[in-house]
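S.K.: the following comprises the amino acid sequence and a computationally predicted model.
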Amino acid sequence: MEHMHTNALILIAEDEPEIVDILKAYLHREGLRTVWATDGRTALELHLSLRPDLLLLDVQMPQLDGWQVLAELRRRGNTPVIMVTAHDQDLDKLTALRIGADDYVVKPFNPAEVAARVRAVLRRTQCQDESSTPVLRIGTLEIDLEAFRASVRQGEHLHSLPLTLTEFRLLAHMARAPRRVFSRGELIHACLSTESEVLERTIDSHISKLRKKLEDAGLPGIPLSLRGVGYRLEDIA
C-alpha cells in the first residue's frame, strides 16, 4: 500500500521560512511533494487550485489564522489536515479536533515525527477513500458500510455487535475520523432523523448503549466522552 502515498502533494501553511525548509527536507526524503503558503488566504487559494493531498496548517498566520482556514476547508470537503500549534494546551488540541483536524503537532516538534504523522494520516484517509473496500478497520474493530454490520476481531473470530441502526450510524460516522471530536449537534445532524426535534441528551443515551455493547465485546471506554465538547472514538488497539 505504500505506493499510494508516494508523490502525494503536501501544502505547508506556515509563515516561518526556517520551519518550512526543515519540513520540506524531511517530507521530500519520504518521497512527498510540497508547496508553501505564507498566509491563510494564500493557503485557501492554493487548496482550490492544486488540490493537495494533505495540509500542514499553522495556527498563527497572517491574513487568516489556522482556525479560520480549517473551518473553510471543512466546508469545502475532507482534505486531511494536521494542525501545528505553538501552545501545548488541551484547549488548542480539542479545538483542532472539534473543528475537524485529523491530527496535531506542537512546536517545537521533531520533523521526523511530523513526517511520520503525515504518512499515517495519508495512509488512513486514502485507504478509507477506496470505493472498492467499503470496510473501515480501526484496530480490532471492523465496520462494513454496505452490510451495516460492525464486528470486533478476537483472534481468528469476528464477534458481531448487535447494534441498532442509529448506533451503527454513530459508530461508522466517528470511525471515519477516530481522533476527531464530534459535537452532539453534529452527530444529531449526521446520524439521526431530522424530521423531529432531537434533544442532545438523546445522543447521550445512544452513545451509552453503544459503549456498553463495545465493552461487552472487549473494547471498554469508547467512545470517549469529553465534557462540554462531545465524543471521540479514539484509537483502538
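M.R.: Nice, thanks for sending it over.

S.K.: please make it C-alpha for all contacts and neighbour counts, starting now.
M.R.: OK.

S.K.: can you show me the helices along the chain?
M.R.: 17-29, 40-50, 66-76, 90-99, 111-129, 165-175, 184-191, 200-216 (DSSP state H).

S.K.: one more to weigh against that first structure:
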Amino acid sequence: MNGLKVLVADDDPNVREIIRLYFTQQQIQMIEAKDGEEAVEKALSGTPDLVILDVMMPKMDGYEACREILKHTDLPIIMLTAKGEEFDRVLGLELGADDYVTKPFSPRELVARIKAIFRRIQRGAAAQEEGKTGDLVFEGLTISLDRREVIIGGEKVPFRPKEFDLLAHMAKTPGQVFTREQLLEQVWGYDYFGDIRTVDVHVKKVRKKLSAYPGEVIHTVWGIGYKFEVVHD
C-alpha cells in the first residue's frame, strides 16, 4: 500500500481527520475534499488511485460526484453512507461505485476494503494477460478479448471495464450457469467483502448495453443465477 494516494471527500472534518491519522499509519497518502464539487475537481485534476465519497455532501452529493468522476475516469470508488436502506446501497453500485461502507465504520475496515479492491485489480490485470485469446464470435456479436471491445452489427459498443469482464467471462462458456457467488468470486475476486447485488446491477448494465442486439444474450436462471446464450428473436 506504500505510495497509494486516496482522495477522501467528506464534509465532516472530524471524519477526515480520523481517516487521515489511520492512513498515515498505513503509509497511504490522503487527498482531502470537503464537498462534492471539490471531490470531482481533485479527482480529475489530481492523480488519486482511489476515491472515497460521502453520500451526503454540500454543493454536490456523493452520487452526483460519482457519476461525474466516472464520466471521465475508471477510478475505483467507495461510497460512505450513514443510511442503511437497500436503495441507497444499490444506487451507488448502479452508478458504478466498487463498494460501500456504512457509517459508523472503523478506519481498519475502510483500509481493508481498499486493499480488497486493489487485490481485485491486480488479479484482473493478470487474468486479462493470460486470457487474451482473440475474438469470441457469435452471429452479429463479437467480443474481442485482446482489444476489450464489444461489436454489435459492426458497431462498437462502449463497455466499462467490469461490465466487459463480466460479459467476456460468461461468453467463454456459453450455456454454463453461474451463480451470483461464483461470478463475484471469479469476476470480482471478492474475499468476503462486497454485496451480491453487485452482480445483479452489472448484469442489468450489460443487458442495457446489448439492447441493440436482436435477441437475448444474458439469461436469468431463476433460483440459481445467469448464463450466456445467444438466442435470436
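M.R.: Thanks, I have it. In this text the structure is predicted, and so the values were computed from the model without any measurement.

S.K.: need the TM-score from the superposition.
M.R.: Overlay of the two chains. TM-score (TM-score structural alignment, normalised by the length of structure 2): 0.65; 180 aligned residues with a C-alpha RMSD of 3.5 Å.

S.K.: one step back: now the helices of structure 1 as JSON lines including mean neighbour count and distance to Ala147 of structure 1?
M.R.: Below are these laid out as JSON lines (neighbours: other C-alpha atoms under 10 Å; distance: least, C-alpha to C-alpha, whole Å):
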{"stretch": "helix 17-29", "mean neighbour count": "15", "distance to Ala147 of structure 1": "38"}
{"stretch": "helix 40-50", "mean neighbour count": "16", "distance to Ala147 of structure 1": "35"}
{"stretch": "helix 66-76", "mean neighbour count": "18", "distance to Ala147 of structure 1": "28"}
{"stretch": "helix 90-99", "mean neighbour count": "18", "distance to Ala147 of structure 1": "29"}
{"stretch": "helix 111-129", "mean neighbour count": "17", "distance to Ala147 of structure 1": "16"}
{"stretch": "helix 165-175", "mean neighbour count": "19", "distance to Ala147 of structure 1": "11"}
{"stretch": "helix 184-191", "mean neighbour count": "15", "distance to Ala147 of structure 1": "17"}
{"stretch": "helix 200-216", "mean neighbour count": "16", "distance to Ala147 of structure 1": "18"}
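
S.K.: tell me which of these sits nearest to His5 of structure 1.
M.R.: helix 111-129 (6.6 Å; C-alpha to C-alpha).

S.K.: before we move on, back to that, want to throw the helices of structure 1 into a markdown table with distance to Leu136 of structure 1?
M.R.: As requested, those are exported to a markdown table (distance: least, C-alpha to C-alpha, whole Å):
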| stretch | distance to Leu136 of structure 1 |
| --- | --- |
| helix 17-29 | 27 |
| helix 40-50 | 27 |
| helix 66-76 | 21 |
| helix 90-99 | 20 |
| helix 111-129 | 7 |
| helix 165-175 | 7 |
| helix 184-191 | 17 |
| helix 200-216 | 16 |
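
S.K.: which of the ones you listed sits closest to Arg232 of structure 1?
M.R.: Of all the helices of structure 1, helix 165-175 comes closest under C-alpha to C-alpha, at 6.8 Å.

S.K.: what's the angle between that closest one and helix 111-129?
M.R.: Between the axes of helix 165-175 of structure 1 and helix 111-129, defined by axes from the mean of the first three to the mean of the last three C-alpha atoms, to 10 degrees, the angle is 140 degrees.

S.K.: which helices and strands sit right next to helix 165-175 of structure 1?
M.R.: Other elements packing on helix 165-175 of structure 1 under the criterion 3 or more C-alpha pairs under 8 Å, 6 or more residues apart in numbering; DSSP states H and E are strand 135-138, helix 184-191, helix 200-216.

S.K.: 7 Å - rerun?
M.R.: Applying 3 or more C-alpha pairs under 7 Å, 6 or more residues apart in numbering; DSSP states H and E, one finds that helix 165-175 of structure 1 contacts helix 184-191.

S.K.: distance from the chain centre to the helix it packs on, please.
M.R.: 16 Å (C-alpha atoms, centre = their mean, to the nearest Å).

S.K.: residues contacting that helix, please?
M.R.: Residues from elsewhere that reach helix 184-191 of structure 1, judged by C-alpha atoms under 7 Å, 6 or more residues apart in numbering: 166, 169-170, 200, 203, 230.

S.K.: now these in TSV, with distance to Leu73 of structure 1?
M.R.: Putting those into TSV (distance: C-alpha to C-alpha, whole Å) gives the following:
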residue	distance to Leu73 of structure 1
Thr166	28
Arg169	24
Leu170	23
Glu200	26
Ile203	26
Gly230	21
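
S.K.: report the two of the residues you listed separated the most.
M.R.: Distance extremes for those: the farthest pair is Thr166 and Gly230 at 16.9 Å, using C-alpha to C-alpha.
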